[in-house]
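sequence and predicted model, in that order:
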Amino acid sequence: MITLRLMWGLLVLCVVAASPRRYARQAELDNYGNNNVDLDLNEDGDDVYDYYNGIDEPQIEIGTLSPDEDIDPSHHASLEEEEEEEVEHEKRRTVEGREDKELPIKPQLIPSGFGESGTLMGPSAQGGMATCMLCTCLVGSVYCDDLKLDRVPPLSKETTHFYARYNKIAGISKSDFANLNKLKRIDLTSNGISRIEDDAFFGLPALEELILRENSIRQLPALAPSMTLIDASHNQLGSTGIQREAFKDMSGLLYLYLTDNNIDHIPVPLPDSLRSLHLQNNNIQMIHEDTFCNPHDLNYIRNSLEDVRLDGNPINLSRTPQAYICLPRIPVGALI
């Protein structure tokens, strides 16, 4: 028994000796100031330590960020208010979208030299759809091909090129192109044109190219001296459809195409500027010596006219060699 009591006593002493003494914890608390560690209490009573006090590094100052000046911290929208605001915003967007869709389109043709190609703009048609809502307008050019038009649509004064091929236009009046002082090219290929008022194209000071292929024209109208290209092939001009000396004053005319018109003569005089003359498949039976050359000036040479087509006519070119001796090339046609 004595031995058991001694062993129990030694065990108790070992346990007591191993447990920390209370004054050691108190001594640590008393020495915090000497170890450069400051102890503070926050509002909740938790210990806050400044471990950077006394260290030779930049101090990091921890604080509360100030609120943005543009935000009122006193106002916090509730979830319901935010949802209502979002609904009102969507309604406004819907209304604005409807207004944009309901606005009528008022196209205006961009003057030549302004803007870029590909812009769909155009003049307002009188009492109808804007021309360029139907046609395609690229700066000064208006394209109205294959739209089943039965008349020339209203054009802006800034129009420079007009194309209305493969339509059903039956007639051209002088009002169709009135006051279009910048118009340079008109292409009315493959319509049903059978009548053209004589002044329809004459009052266009800038007009240079007129294409009237594949129509039913019986009378070629008067044209301005500024012309460089005339193509009236595949019509019905016949022997009286071209006015006398119709091309005499066109000092800049380069290309004259009158194929398939049942013409029985070459429309002389031809300007010296002419480069290409197509008269194939007509009814021409004779070429005179002064048709191309000057019988009074044997040194005269028409250097520009290199392309003359007379094939398909009832004429033998070998019978009148003096008629084209001044040309740089022999006309295309029957030689025997």
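Happy to help now that I have it. What you are looking at is a predicted structure, and each value in this text was computed from that prediction instead of being measured.

all contacts plus neighbour counts: C-alpha atoms, from now on.
OK.

give me the element the residue nearest to residue 39 when sequence neighbours are not counted is part of.
Excluding its sequence neighbours, the residue lying closest to residue 39 (C-alpha to C-alpha, 6 or more residues apart in numbering) is residue 49, at 5.3 Å. Following DSSP states H and E, the helix or strand that holds residue 49 is strand 47-50.

what about that strand, distance to the chain center?
Distance of strand 47-50 from the chain centroid (C-alpha atoms, centre = their mean, to the nearest Å) equals 71 Å.

quick one: contacts of the following helix or strand past it?
Following strand 47-50 in sequence order, the next helix or strand is helix 79-102 (DSSP H and E). Taking contacts as C-alpha atoms under 8 Å, 6 or more residues apart in numbering, no residue outside helix 79-102 touches it.

so what touches the helix or strand just after helix 79-102?
Counting by DSSP H and E, the next helix or strand C-terminal to helix 79-102 is helix 131-134. Residues outside helix 131-134 that contact it (C-alpha under 8 Å, 6+ apart) are 107, 120, 121, 122, 123, 124, 125, 142, 144, 153, 154, 155.

centre-most residue in the protein?
The centroid of the chain falls nearest to residue 118 when counting by C-alpha atoms, centre = their mean (1.4 Å).

wait, doesn't that residue sit right on residue 140?
No: between residue 118 and residue 140 there is no contact under C-alpha atoms under 8 Å: 10.8 Å.

how much space between the residue nearest to the centre of the chain and residue 145?
16 Å (C-alpha to C-alpha, to the nearest Å).

do the same with residue 159
16 Å.

so for these two, which residue has more residues nearby?
residue 159 (25 against 19; other C-alpha atoms under 10 Å).

so residue 313 sits in a helix?
No: Residue 313: not assigned to a helix; according to DSSP: H, G, I helix; E, B strand; the rest coil it is coil.

count of residues packed around it?
21.

do residue 214 as well
By other C-alpha under 10 Å, 21 other residues sit near residue 214.

list the contacts for residue 233?
Here residue 233 is in contact with 212, 213, 214, 257, 258, 259, 260, 261 (C-alpha under 8 Å, 6+ apart).

turn the residues you listed into CSV, including distance to residue 232 and secondary structure.
Compiled in CSV, these are given as follows (distance: C-alpha to C-alpha, whole Å; DSSP: H, G, I helix; E, B strand; the rest coil):
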residue, distance to residue 232, secondary structure
212, 5, coil
213, 5, coil
214, 8, coil
257, 6, strand
258, 5, coil
259, 8, coil
260, 9, coil
261, 8, coil
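
would CSV of these with distance to residue 336 be doable?
As requested, those are exported to CSV (distance: C-alpha to C-alpha, whole Å):
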residue, distance to residue 336
212, 33
213, 31
214, 31
257, 25
258, 24
259, 22
260, 22
261, 24
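
please compare the first structure with the one that follows:
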Amino acid sequence: MRLAVWFCFVLLIIFQTDFGQNEETPRKETRRMHQRRLKKSSSPSRRPNRQGGTLQTAARPAVRVPIVTFDYGAEETYESFVGSLGVESGYNTLPEKKGHCVVKGMTMYNRAVWSPEPCTTCLCADGRVLCDETTCQPLPCRRAVTPAGECCPVCSHTVSHSLLGGRALNDRTEFSGDSSERKEPTNSPHKQLPPPQVETGQVFRNDALHPKEDEEGTVDAAPKKEAPGPRAQGRLHGEGEGRERGPAHQQPHRGRGAEASREEDSEEEGEEEEEEEEEEEGAVRDVFRVPPRGVPSLPGGCSLSYKTISCTHAALARIPPITAPQITSLELAGNSITSIPDEAFSGLPNLERLDLSKNNITSSGIGPKAFKLLKKLMRLNLDGNNLMQIPSELPCTLEELKLNDNNLQAIDEDSFSDLHQLVTLELEGNNLSEINVNPLAFKSLKSLSYLRLGKNKFRIIPQGLPASTEELYLENNQIEEITEICFNHTRKINVIVLRYNKIEENRIAPLAWINQENLESIDLSYNKLYHVPSYLPKSLLHLVLVGNQIDRIPGYVFGHMTPGLEYLYLSFNRLGDGGLDRVSFYGAYHSLRELFLDHNDLKSIPPGIQEMKALHFLRLNNNKIRNILPEQICSVEEDDDSALEHLHLENNYIKIRDISSYAFSCIRSYSSIVLKPQHIK
């Protein structure tokens, strides 16, 4: 019992000793340590962006994706785009097509990273574009500000330290508390404050050498010489003269010892430091309360970020008058704007991107010279308005023009006469057809590579397509025929999308595209095809035939292709065992990487699957397959040569217990085999 009491007594003494030591720690050192911790926690990790900005790393855990940099140097890691790896292929893209992504008419390399807008970062991942918004880390401070050009806020004291580095004399005195306008407490002893430093080249005024009455009526005493002590020596080395030390500083208070005087001085020093900090924070707030020079005054609902003014969904009835030559991007989407006067953009001569989508703009409401002053405009978005014709006198610098979901009734020969640099043209969701589109309408578009004409009323492929066209989108039209002359002048065409039309295989001319050397992707989904079309292009890599009525793949239909078909999607058709044989895939055995035969009427595994040495992905789910023989998918003798990674067999009539142990021996991981659920019958 005595031992326990003695042990508790020792612990109590130790605790009191530690507490006393901590209590004696100066408040200045404690505050300094706290500020250091705040600095470390409030400075997010940044990595330089290729466009000159910074990429903020996300606060949440992220998958590390290897990315090849634009200068073809060593690989780095990008901490974002969670779950971007391992995504199964879709029908609408050409997976791993030369490792590229096509974004608004521009080609991005695989694993390329770019920032289309401030605070947004995109990644090209195997033909798919993944974009992330910058995620800001939570801040431990109460006061936060967002510096110009940044996406995330930082603590105000962090900004104040950066601002103090390059400020002039007047600003420095404002933050340090040495301004002559500051009123000293009358009841406290004067403290020797560090005098302001004089910048090189600063002109000395005569009033600095004489007493000067400030605005509050107090008079500064004249400088007084003193012995060259430590403080005075510091001033002799260029710091200038300080204020006169009062008698309270020269002698301790009567009736009190030196120790009491030191304690009082320490307390007063801490109070004055707190006052200095409060003044410093107040000065920082004042700095950010006053808008910097050149920042335009914006209407309610608008915001400024870097060189972009955003007024999306701001309930605007007209284009606000803004004068800001430094602005390069203006967003006015989702308002109630009905007209564009001639002088609408006179204060924004350097605009490069203009978004006027989802308004109520009419053709009669656009002035004839509305866009004439925009000599640097490259991207113009007028989607979702009430335009009946192409606006006149568009800037010749345009590279992208979007007029989707309007009410366009015609395109004349001169509609695009000056747009020689146009790369992307989107005209989806209008009332265009071969009747009201002049065959010479696209003649001037010498640089056009990306053309969207979907959701219109075309019955044939439009004539007069530019020779530079690389991608053509004609989905959701009424096209019934593909003639021999459709693509005679488009030798560079690479992608043709014709899904949701009325095309039959016997209405495709034998010479329509068979001799195309660059055509790699064709999408004929949801048409009226009964067989896989013959006379497909020699260069074809990607063929999408989803949602037709195909019941047969003719023999040798892929035999003439070089280097060979890689992606074949035949989901949601009527394929049965009688429509497939070994010669159906002849010419593609060495090249097929993905084969989708799901949602058909197959009762067994198609012949020749085990001979497809390059096959990575096989879908046979939602058929009527009942059993799997050992040699139908994997060849026991050549297991090491198989590349198969994903196999889908769910929603068939397979008895899983009856599957041979050798049936899937060539597949690297059994977790990539999907067998459940199965129908019971």
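That came through, no problem. No experiment lies behind these values; they were computed from the predicted model shown.

got a TM-score for the two of them?
After superposition, the two chains reach a TM-score (TM-score structural alignment, normalised by the length of the first structure) of 0.53; 216 aligned residues with a C-alpha RMSD of 3.9 Å.

re earlier: how far away is the residue nearest to residue 39 of the first structure from residue 253 of the first structure?
Distance of residue 49 of the first structure to residue 253 of the first structure, computed by C-alpha to C-alpha: 101 Å.

what's the helix or strand for the closest residue to residue 39 of the second structure other than its chain neighbours?
Nearest non-adjacent residue to residue 39 of the second structure, counting by C-alpha to C-alpha, 6+ apart: residue 158, 6.4 Å away. Secondary structure from DSSP H and E places residue 158 of the second structure in helix 156-164.

where in the first structure does the next helix or strand after that helix align, residue-wise?
Going down the chain from helix 156-164 of the second structure, the next helix or strand is helix 169-176, by DSSP H and E. Helix 169-176 of the second structure corresponds to no residues in the first structure, going by TM-score structural alignment.

for the helix or strand following helix 169-176 of the second structure, buried residues please.
On the C-terminal side of helix 169-176 of the second structure, the closest following helix or strand by DSSP H and E is helix 230-234. Going by neighbour count (16 or more other C-alpha atoms under 10 Å), the buried part of helix 230-234 of the second structure is residue 232.

do the same with stretch 227-240 of the first structure
Applying 16+ other C-alpha under 10 Å to stretch 227-240 of the first structure flags 227-239 as buried.

next up, the contacts around residue 184 of the first structure.
Residue 184 of the first structure touches 160, 161, 206, 207, 208, 209, counting by C-alpha under 8 Å, 6+ apart.

secondary structure element holding residue 464 of the second structure?
Following DSSP H and E, there is no helix or strand that holds residue 464 of the second structure.

pull out the buried residues from stretch 94-107 of the first structure.
residue 107.

what do we get in the second structure for residue 230 of the first structure?
Mapped onto the second structure by TM-score structural alignment, residue 230 of the first structure lines up with residue 522.

average distance between the helix or strand hosting that match and the first structure?
In this structure, residue 522 of the second structure sits in strand 521-523 according to DSSP H and E. Its aligned residues in the first structure lie a mean 0.5 Å from strand 521-523 of the second structure after superposition (mean C-alpha distance after the TM-score superposition for the first structure).

that strand packs against which elements?
strand 495-497, strand 542-544 (3 or more C-alpha pairs under 8 Å, 6 or more residues apart in numbering; DSSP states H and E).

check those for me and report the most buried one.
Ranked by mean neighbour count under mean count of other C-alpha atoms under 10 Å, these are led by strand 542-544, which reaches a mean of 24.

that strand aligns to what range in the first structure?
By TM-score structural alignment, strand 542-544 of the second structure lines up with residues 255-257 in the first structure.

superposed on the second structure, what's the mean shift for the matching stretch?
Mean deviation of stretch 255-257 of the first structure relative to the second structure after superposition (mean C-alpha distance after the TM-score superposition for the first structure): 0.7 Å.

contacts for stretch 499-510 of the second structure next, please.
Residues contacting stretch 499-510 of the second structure (C-alpha under 8 Å, 6+ apart): 474-484, 523-535.

flag every buried residue along it.
Buried residues in stretch 499-510 of the second structure (16+ other C-alpha under 10 Å): 499, 500, 501, 502, 503, 504, 505, 508, 509, 510.

and the first one, what pairs with it in the first structure?
In this case it means residue 499 of the second structure. Matched across to the first structure, residue 499 of the second structure falls on residue 213, judged by TM-score structural alignment.

from residue 270 of the first structure, how far out is that match?
For residue 213 of the first structure, the distance to residue 270 of the first structure - C-alpha to C-alpha - is 21 Å.

could you check which of residue 49 and residue 253 of the first structure is surrounded by more residues?
The neighbour count for residue 49 of the first structure versus residue 253, taken as other C-alpha under 10 Å, is higher for residue 253 (24 against 12).

does that one count as helix, strand or coil?
When classified by three-state DSSP, residue 253 of the first structure comes out as coil.

list the contacts for it?
Counting by C-alpha under 8 Å, 6+ apart, residue 253 of the first structure touches 226, 227, 228, 229, 271, 273, 274.

skipping its backbone neighbours, what lies nearest it in space?
Closest to residue 253 of the first structure by C-alpha to C-alpha, 6+ apart is residue 228, at 3.9 Å.

before we move on, what about residue 579 of the second structure?
Once flanking residues are discounted, residue 579 of the second structure sits nearest to residue 552: 4.0 Å by C-alpha to C-alpha, 6+ apart.

tell me the contacts of the one you found?
Per C-alpha under 8 Å, 6+ apart, neighbours of residue 552 of the second structure: 530, 531, 532, 575, 576, 578, 579, 580.

by neighbours, which of those wins?
Counting neighbours by other C-alpha under 10 Å, residue 575 comes out on top of those with 25 neighbours.

can you put the buried residues of stretch 227-240 of the first structure in a markdown table and add distance to residue 92 of the first structure?
Below are these laid out as a markdown table (distance: C-alpha to C-alpha, whole Å):
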| residue | distance to residue 92 of the first structure |
| --- | --- |
| 227 | 58 |
| 228 | 59 |
| 229 | 58 |
| 230 | 59 |
| 231 | 58 |
| 232 | 59 |
| 233 | 61 |
| 234 | 61 |
| 235 | 61 |
| 236 | 64 |
| 237 | 65 |
| 238 | 69 |
| 239 | 72 |
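
fine by me, we can end here.
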